[in-house]
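Trainee: Structure for the following, please:
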Amino acid sequence: MSLQTKLEVVCLELLKKTSTDLPPDVEQALEKAEKGERDPVARANLRAILENLRVARERGVPLCQDTGLPLFYFWMDPSLPLDPFEAARKAVKKATREGFLRPNTVHPLSRKNEGNNLGKEMPRVKVFRRRGEEVEVTVLLKGAGSENCSKLIMLAPEKGVEGIKELVVKAVAEAGGKPCPPIILGVGIGGNAELSMELANLSLLRPLPERHREPSLRRLEEELEKRINRLGLGPMGLGGKTTCLGVKVEYAHTHTASLPVSLSFLCWAARRASASLEVGG
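Mentor: Reported below is the predicted structural model:
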């Protein structure tokens, strides 16, 4: 088997895994939330979510009818004889054909659907340069319910940290039950408009227990999570303590006259998985 084919297999297996299972940290957070809820409706919703996960895992079927748009992240040495874009395309096409992905991808204007989840700039692939013979791949599936709640706000710099907190909590409150809470929220701060949203998405790749390394950002994550859960939206927006399983923040330096803030929502089905390929192995 060629090295390129091995990479395609890795991508395909990650798509199958993300479609039919959740990361352990997300499942554990849902179990903890179910035990901590007092509202009977909230507990019933969380139990239904956990039962849905169990059935999907046992039967090897998608755990949500909206299998989302696949996002691929590669960390690799650019000198390696590999084409991550082609590997991702072939994996997506095959996963769609085998029923692990619903054919969601359409032309934005004509809405024409080719039926294979391929198209201009789709699947989305991001490649990060690093040295060595190990290739790391992460796949994230983002459904439309949560993606449609995403926001980019060019906040006035004088609003500062308090302004960021207010707009984040307001955005979650306005989203209500649309993103299928309990959510995981990625917050990208700084850079330009494009980088801000990229940071929000990248933050979602961090496991739930992993807080930001910088103390001020760690405190911001913790405070935002508490404020959001105090909203009382609860699972599916029907009330309860658990609106949010976690908040992840990333930042970049920005223009002195700008303060971009981007929000990237994940529903309870926070489908991400990673694997590595040893080129020399």
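
Trainee: Only C-alpha atoms from now on, for both contacts and neighbour counts.
Mentor: OK.

Trainee: can you map out the strands along this protein?
Mentor: Taking DSSP state E, the strands of the chain run over residues 69-76, 124-129, 134-142, 151-154, 183-190, 244-252, 260-266, 271-278.

Trainee: Mind putting the ones you listed into JSON lines with distance to Val26?
Mentor: Below are those laid out as JSON lines (distance: least, Cα to Cα, whole Å):
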{"stretch": "strand 69-76", "distance to Val26": "18"}
{"stretch": "strand 124-129", "distance to Val26": "23"}
{"stretch": "strand 134-142", "distance to Val26": "13"}
{"stretch": "strand 151-154", "distance to Val26": "23"}
{"stretch": "strand 183-190", "distance to Val26": "9"}
{"stretch": "strand 244-252", "distance to Val26": "8"}
{"stretch": "strand 260-266", "distance to Val26": "11"}
{"stretch": "strand 271-278", "distance to Val26": "9"}
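
Trainee: Show me the helices in the chain, by range?
Mentor: Using DSSP state H, the helices of the chain run over 3-20, 24-36, 40-59, 84-97, 144-147, 160-175, 193-203, 215-229.

Trainee: which residues are contacting the fifth one?
Mentor: In other words, helix 144-147. 66, 68, 178-180, 264-267 (Cα atoms under 8 Å, 6 or more residues apart in numbering).

Trainee: of all the strands of the chain, which lies closest to Ser110?
Mentor: strand 69-76 (18.3 Å; Cα to Cα).

Trainee: how far off helix 193-203 does the closest one point, in degrees?
Mentor: 90 degrees (axes from the mean of the first three to the mean of the last three Cα atoms, to 10 degrees).

Trainee: Using JSON lines, lay out the strands of the chain together with mean neighbour count and distance to Lys165.
Mentor: Output for the strands of the chain, formatted as JSON lines (neighbours: other Cα atoms under 10 Å; distance: least, Cα to Cα, whole Å):
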{"stretch": "strand 69-76", "mean neighbour count": "21", "distance to Lys165": "27"}
{"stretch": "strand 124-129", "mean neighbour count": "14", "distance to Lys165": "29"}
{"stretch": "strand 134-142", "mean neighbour count": "21", "distance to Lys165": "24"}
{"stretch": "strand 151-154", "mean neighbour count": "16", "distance to Lys165": "12"}
{"stretch": "strand 183-190", "mean neighbour count": "27", "distance to Lys165": "10"}
{"stretch": "strand 244-252", "mean neighbour count": "23", "distance to Lys165": "12"}
{"stretch": "strand 260-266", "mean neighbour count": "28", "distance to Lys165": "10"}
{"stretch": "strand 271-278", "mean neighbour count": "19", "distance to Lys165": "26"}
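
Trainee: Here is a second sequence; please produce its structure as well for comparison:
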Amino acid sequence: MRLMDVKVIIDAVEKMCIQANIQLGMDVVKALKESIEKENSPIGREIMEKLLRNAEIAVEQDMPICQDTGMAVFFIEVGQEIQFTGGNLTEAINEGVRRGYREGYLRKSVVLDPLQRKNSGDNTPAIIHYDIVPGNQIKIIFAPKGFGSENMSAIKMLNPSDGEKGVLAFVEETVFKAGPNPCPPIVVGVGIGGTMEKAALLAKRALTREIGSSNENEYYQALEKKLLQKVNNLGIGPQGLGGNTTALAVHVEAFPTHIAGLPVAVNINCHAARHVEVTL
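Mentor: Coordinates of the predicted model:
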């Protein structure tokens, strides 16, 4: 059994909150550069060049990439041979968020009640998803989620008979309805299977994958390519001003489901698919 003081968690989460919001991931930078070469719209190319310059300025000036520094979302893989000391794990993660958003001068965007709308003042509580795994380490994935793109996401309970054709149509429809609102070029996470909430969770987790990575299953690799082509053929383009780069990537994750159902969730992210991970 490995003992781990929760202070280690607090420090790690604080740093992750700041890093994710200031340093655009190299996978995103690479995807934008490659898309500039392929984009047929002069305005689209100029927009993506400005997005890259914005990312450079954020690092140079030690400032957030975007004013919406997101709601703090975590995927935590906890080794079953770890015992935490000095406090509660969930409370430690929230304390790390609290410190990170304060020390990084990041916008506090969380309200304590969805209807009464009083701001929590420190961007907590975080959204935390736990998974117990073998071993004595803890893996923390942090993804600050802005709501300009989150608000464009959708879920639908398809009939099994709708099949792949139904999935393709729903994803295409969701991106079309989103239009310029999620600040394209976007990254699209698609969750298929499980139950309603599981599909949504799969879609969210898909957004934490490195841009350009493929599903391990060959069938879903092909589906990701089909979806990316359909989305980019919509012509929405960078910032909705037209072009063939509406999305940088479409990531699909699937899970077993009931014989009577075909849940599908689409979680959209802006080009700044912010996510960092550490293993302790």
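
Trainee: on that earlier part again, quick one, which of the helices of structure 1 is nearest to Arg130 of structure 1?
Mentor: Arg130 of structure 1 lies closest to helix 84-97 among the helices of structure 1, at 14.1 Å (Cα to Cα).

Trainee: so the closest one matches what in structure 2?
Mentor: Under TM-score structural alignment, the match for helix 84-97 of structure 1 in structure 2 covers residues 89-102.

Trainee: Can you tell me how far the aligned partner of Leu262 of structure 2 in structure 1 is from Leu109 of structure 1?
Mentor: Following TM-score structural alignment, the counterpart assigned to Leu262 of structure 2 within structure 1 is Leu259. From Leu259 of structure 1 across to Leu109 of structure 1, the span is 31 Å (Cα to Cα, to the nearest Å).

Trainee: can you check Arg59 of structure 1 too?
Mentor: Look at Arg59 of structure 1 and Leu109 of structure 1: by Cα to Cα, they are 36 Å apart.

Trainee: between these two, who's got more neighbours?
Mentor: Applying other Cα atoms under 10 Å to Arg59 of structure 1 and Leu109 shows that Arg59 carries more neighbours, namely 10 against 6.

Trainee: Looking at structure 2, name the residue matched to the more buried one.
Mentor: By TM-score structural alignment, Arg59 of structure 1 lines up with Gln61 in structure 2.

Trainee: Glu222 of structure 1 too?
Mentor: Counting by TM-score structural alignment, Glu222 of structure 1 lines up with Lys225 in structure 2.

Trainee: what's the residue most central in space within structure 2 in contact with, if anything?
Mentor: Closest residue to the average C-alpha location of structure 2: Leu207 at 3.8 Å, with Cα atoms, centre = their mean. Listed by Cα under 8 Å, 6+ apart, the contact partners of Leu207 of structure 2 are 187-189, 251, 267, 269, 273.

Trainee: want to try JSON lines for those residues, with distance to Tyr101 of structure 2 as columns?
Mentor: What follows is the contacts of Leu207 of structure 2, written out as JSON lines (distance: Cα to Cα, whole Å):
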{"residue": "Val187", "distance to Tyr101 of structure 2": "24"}
{"residue": "Val188", "distance to Tyr101 of structure 2": "26"}
{"residue": "Gly189", "distance to Tyr101 of structure 2": "26"}
{"residue": "His251", "distance to Tyr101 of structure 2": "29"}
{"residue": "Asn267", "distance to Tyr101 of structure 2": "24"}
{"residue": "Asn269", "distance to Tyr101 of structure 2": "21"}
{"residue": "Ala273", "distance to Tyr101 of structure 2": "18"}
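
Trainee: Out of the residues you listed, flag the one nearest to Thr195 of structure 2.
Mentor: Thr195 of structure 2 lies nearest to Asn267 out of the contacts of Leu207 of structure 2, by Cα to Cα, at 15.5 Å.

Trainee: so that closest one makes contact with Leu201?
Mentor: No: between Asn267 of structure 2 and Leu201 there is no contact under Cα atoms under 8 Å: 9.1 Å.

Trainee: thinking again about what came up before, nearest to Leu217 of structure 1, of the strands of structure 1?
Mentor: Among the strands of structure 1, strand 244-252 comes nearest to Leu217 of structure 1, with 6.8 Å by Cα to Cα.

Trainee: Skip the chain neighbours and tell me the closest residue to Ala87 of structure 1.
Mentor: Among residues not flanking Ala87 of structure 1 along the chain, Glu8 sits closest, at 4.5 Å (Cα to Cα, 6 or more residues apart in numbering).

Trainee: per the alignment, the one you found corresponds to what in structure 2?
Mentor: Using TM-score structural alignment, Glu8 of structure 1 lines up with Ile10 in structure 2.

Trainee: again, but for Lys112 of structure 1
Mentor: In structure 2, Lys112 of structure 1 lines up with Lys118, judged by TM-score structural alignment.

Trainee: So its match sits against Lys108, correct?
Mentor: No: counting by Cα under 8 Å, Lys118 of structure 2 does not reach Lys108; the two are 11.5 Å apart.

Trainee: follow-up on the earlier one: need the contact partners of the match of helix 84-97 of structure 1.
Mentor: With Cα under 8 Å, 6+ apart as the test, stretch 89-102 of structure 2 has contacts from 6-7, 9-18, 72, 106-108, 122-126, 128.

Trainee: residues of that stretch that come out buried?
Mentor: Of the residues in stretch 89-102 of structure 2, 89-90, 92-102 count as buried by neighbour count, 16 or more other Cα atoms under 10 Å.

Trainee: Serialize those residues to JSON lines and add fields for distance to Phe147 of structure 2.
Mentor: Listed next are the buried residues of stretch 89-102 of structure 2 as JSON lines, based on distance: Cα to Cα, whole Å:
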{"residue": "Leu89", "distance to Phe147 of structure 2": "26"}
{"residue": "Thr90", "distance to Phe147 of structure 2": "23"}
{"residue": "Ala92", "distance to Phe147 of structure 2": "25"}
{"residue": "Ile93", "distance to Phe147 of structure 2": "21"}
{"residue": "Asn94", "distance to Phe147 of structure 2": "20"}
{"residue": "Glu95", "distance to Phe147 of structure 2": "22"}
{"residue": "Gly96", "distance to Phe147 of structure 2": "21"}
{"residue": "Val97", "distance to Phe147 of structure 2": "18"}
{"residue": "Arg98", "distance to Phe147 of structure 2": "19"}
{"residue": "Arg99", "distance to Phe147 of structure 2": "22"}
{"residue": "Gly100", "distance to Phe147 of structure 2": "19"}
{"residue": "Tyr101", "distance to Phe147 of structure 2": "17"}
{"residue": "Arg102", "distance to Phe147 of structure 2": "20"}
